[in-house]
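K.L.:
this one's sequence-less:
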């Protein structure tokens, strides 16, 4: 967390800075665990000051600020990072600030409670090498076809829920939305990928697109810890629509017959309904 819907919401939330010019970047004093900032703040400032912002993109779970000339600032929230236009939740965990001119927006803030996120500056060539040519990042979950999704995973013996978290295979899906999309698709999360039929792969792909797009419309999910916020420091709304995630012991919202079950896969919690996702019918 944040996953693709939350990061896409962050991206859309700062679109108003396109056309603005970078006046300064700063690393506020912070006594907490430091994030990865590359290059150092002096070089970062030297390479970005005076540059116009031409686009705001997204690579998987990362917001990408594109500068004239092709350099890119990549903001990776990881577990608790936020990209904000409004004042951050606290000053203690403020990690990076970009001040703008020729723009209605004065500042962009990167806030990170746990310090696991990063802010990195790439040349265009470095960016392509890192995120396109390296093989570290798979196709975006909103862009991949069902055929490619199947071809990337169908030979794996891993449980499908675990495989969907592999960012080299498909990029953007995390623990929450993997559980939700498999519920919508009617596929048991422990089903091995190599046992899934073509028809089920099509259902998984359709559910993935539908769930992610629905979550984006609600501006992502703010869970019980309240960490995730949109660019204006407001809650997302999709947590109110979760069908199974975080609902252990509650009646399934789809069938209304069985309680949601929680199991652990690859050290992460998985939630499902044994009636809607019956292992004998899911593939």
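P.N.:
Alright, I've got the coordinates. If you're wondering where the values come from, they're calculated on a predicted model, not measured in any experiment.
K.L.:
drop to CA atoms for contacts and neighbour counts, all remaining ones
P.N.:
Will do.
K.L.:
same for whichever strand or helix holds residue 6, what does it pack against?
P.N.:
If you go by DSSP states H and E, residue 6 is part of helix 4-13. Applying 3 or more CA pairs under 8 Å, 6 or more residues apart in numbering; DSSP states H and E, one finds that helix 4-13 contacts strand 53-59, strand 62-67, strand 81-84, helix 198-217.
K.L.:
what angle do that helix and helix 198-217 make?
P.N.:
40 degrees (axes from the mean of the first three to the mean of the last three CA atoms, to 10 degrees).
K.L.:
okay, now residue 226: neighbour count?
P.N.:
When neighbours are defined as other CA atoms under 10 Å, residue 226 has 12 of them.
K.L.:
just to be sure, it is in a helix?
P.N.:
No. Read with DSSP: H, G, I helix; E, B strand; the rest coil, residue 226 is coil and lies in no helix.
K.L.:
how near is the residue lying closest to residue 15 once chain neighbours are set aside to residue 95?
P.N.:
Nearest residue to residue 15 in three dimensions, chain neighbours excluded: residue 56, at 6.2 Å (CA to CA, 6 or more residues apart in numbering). Going from residue 56 to residue 95 by CA to CA, to the nearest Å gives 20 Å.
K.L.:
this is the other structure I want to compare:
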């Protein structure tokens, strides 16, 4: 958390409010968020540059600059990007502040400091950001034909839940949307991928695209910890539509007969309905 829909919501906010703005000054607090390079590298790489686009790959925000470099922001578990008026009171754990030419400030806030902010050379992404270079297909940003998913599932005996979580295969899906997708597709999370037939593959493909799109439209999912918010500090609402995630012990709202179970798959808590997902 955040996953593809939440990061896409932040990207759209950045596209509206940060693209075209010049960064006049940069402050860096805790250096852990710039651990890949340094405080000085981030300040030098961003100061007096203009953000020319706001892109996304999987869970990574990628913002090209007019210098030819790009800025990468990875929110990981608890990161937030917030926009505020200059001089506004900053939240605790505000680790990067970008002063903009219109008087506003863009903040990177991260209580757990697992995320990071980096300036990198796009032509050296495989060296500087190997995790980005290794990403698989992005089901929203890329072309994602059903036949591509069919090739993926036929090529591996990996269980479906770990397959969906593997960012080198399909980029952007995390624990929430893997559970919701498999429920929509009526597939058990522990089923080997290469045992599902073409009809089940088409259901899975439709579920991936539909679940992610619906969550983006709802501004993502904001859970009880309220750590995910958009650029303006507003939460999403897709958590109200979750059918299985974090609903262990509840009656399934899809079939009305099963009880949502929680198990562990690939080291992650996994939720499913044993009636819907046989």
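P.N.:
Structure received. Just so it is clear, the structure is predicted and the values come from calculations on it, not from any experiment.
K.L.:
circling back: show me what the very next helix or strand once past the helix holding residue 6 of the first structure is packed against.
P.N.:
Once the chain leaves helix 4-13 of the first structure, the next helix or strand it forms, by DSSP H and E, is strand 21-26. With contacts defined as 3+ CA pairs under 8 Å, 6+ apart, strand 21-26 of the first structure has these neighbours: helix 41-48, strand 94-101.
K.L.:
what's the most buried one of these?
P.N.:
strand 94-101 (a mean of 21; mean count of other CA atoms under 10 Å).
K.L.:
quick check: which helices or strands does that strand pack against?
P.N.:
Against strand 94-101 of the first structure (3+ CA pairs under 8 Å, 6+ apart) you get strand 21-26, strand 107-112.
K.L.:
save these as a markdown table, and put in distance to residue 2 of the first structure and mean neighbour count too.
P.N.:
As requested, these are exported to a markdown table (distance: least, CA to CA, whole Å; neighbours: other CA atoms under 10 Å):
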| stretch | distance to residue 2 of the first structure | mean neighbour count |
| --- | --- | --- |
| strand 21-26 | 24 | 19 |
| strand 107-112 | 12 | 23 |
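K.L.:
same list (these) but as a markdown table, adding distance to residue 207 of the first structure.
P.N.:
As requested, these are exported to a markdown table (distance: least, CA to CA, whole Å):
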| stretch | distance to residue 207 of the first structure |
| --- | --- |
| strand 21-26 | 40 |
| strand 107-112 | 31 |
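K.L.:
out of those strands, which gets nearest to residue 49 of the first structure?
P.N.:
Smallest distance to residue 49 of the first structure across those (CA to CA): 5.2 Å, for strand 21-26.
K.L.:
contacting residues around that closest one?
P.N.:
Residues outside strand 21-26 of the first structure that contact it (CA atoms under 8 Å, 6 or more residues apart in numbering): 41, 44-45, 48-53, 96-103.
K.L.:
again, 7 Å this time
P.N.:
Contacts with strand 21-26 of the first structure, where a contact means CA atoms under 7 Å, 6 or more residues apart in numbering, come from 41, 45, 48-53, 96-102.
K.L.:
buried stuff in stretch 149-160 of the first structure?
P.N.:
Neighbour counts over stretch 149-160 of the first structure (16 or more other CA atoms under 10 Å) mark 149, 150, 152, 153, 154, 158, 159, 160 as buried.
K.L.:
follow-up on the earlier one: can you redo the helices and strands packed on strand 21-26 of the first structure as TSV with distance to residue 215 of the first structure?
P.N.:
Output for those, formatted as TSV (distance: least, CA to CA, whole Å):
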stretch	distance to residue 215 of the first structure
helix 41-48	33
strand 94-101	27
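K.L.:
which stretch among the ones you listed comes nearest residue 85 of the first structure?
P.N.:
Among those, strand 94-101 sits nearest to residue 85 of the first structure (CA to CA), with 10.0 Å.
K.L.:
what angle do the closest one and strand 53-59 make?
P.N.:
Using the same axes, to 10 degrees: strand 94-101 of the first structure against strand 53-59 is 150 degrees.
K.L.:
who's in contact with strand 94-101 of the first structure?
P.N.:
The contact list for strand 94-101 of the first structure (CA under 7 Å, 6+ apart) reads 20-28, 106-112.
K.L.:
at 8 Å what do you get?
P.N.:
Here strand 94-101 of the first structure makes contact (CA under 8 Å, 6+ apart) with 20-30, 34-35, 88, 106-112, 119.
K.L.:
if we can go back for a sec, farthest-apart pair in the contacts of strand 21-26 of the first structure, please.
P.N.:
The distance between the two most remote of the contacts of strand 21-26 of the first structure (CA to CA) is 22.5 Å, for 41 and 102.
K.L.:
surely residue 158 of the first structure touches residue 193?
P.N.:
Yes. In this structure, residue 158 of the first structure is within contact of residue 193 by CA atoms under 8 Å, at 6.1 Å.
K.L.:
coming back round to it: between the helices and strands packed on helix 4-13 of the first structure, which gets nearest to residue 136 of the first structure?
P.N.:
strand 53-59 (11.5 Å).
K.L.:
how close does that closest one sit to the second structure?
P.N.:
With mean CA distance after the TM-score superposition for the first structure, strand 53-59 of the first structure departs from the second structure by a mean of 0.8 Å once superposed.
K.L.:
which bit of the second structure covers that strand?
P.N.:
Here strand 53-59 of the first structure aligns to the second structure at residues 51-57, judged by TM-score structural alignment.
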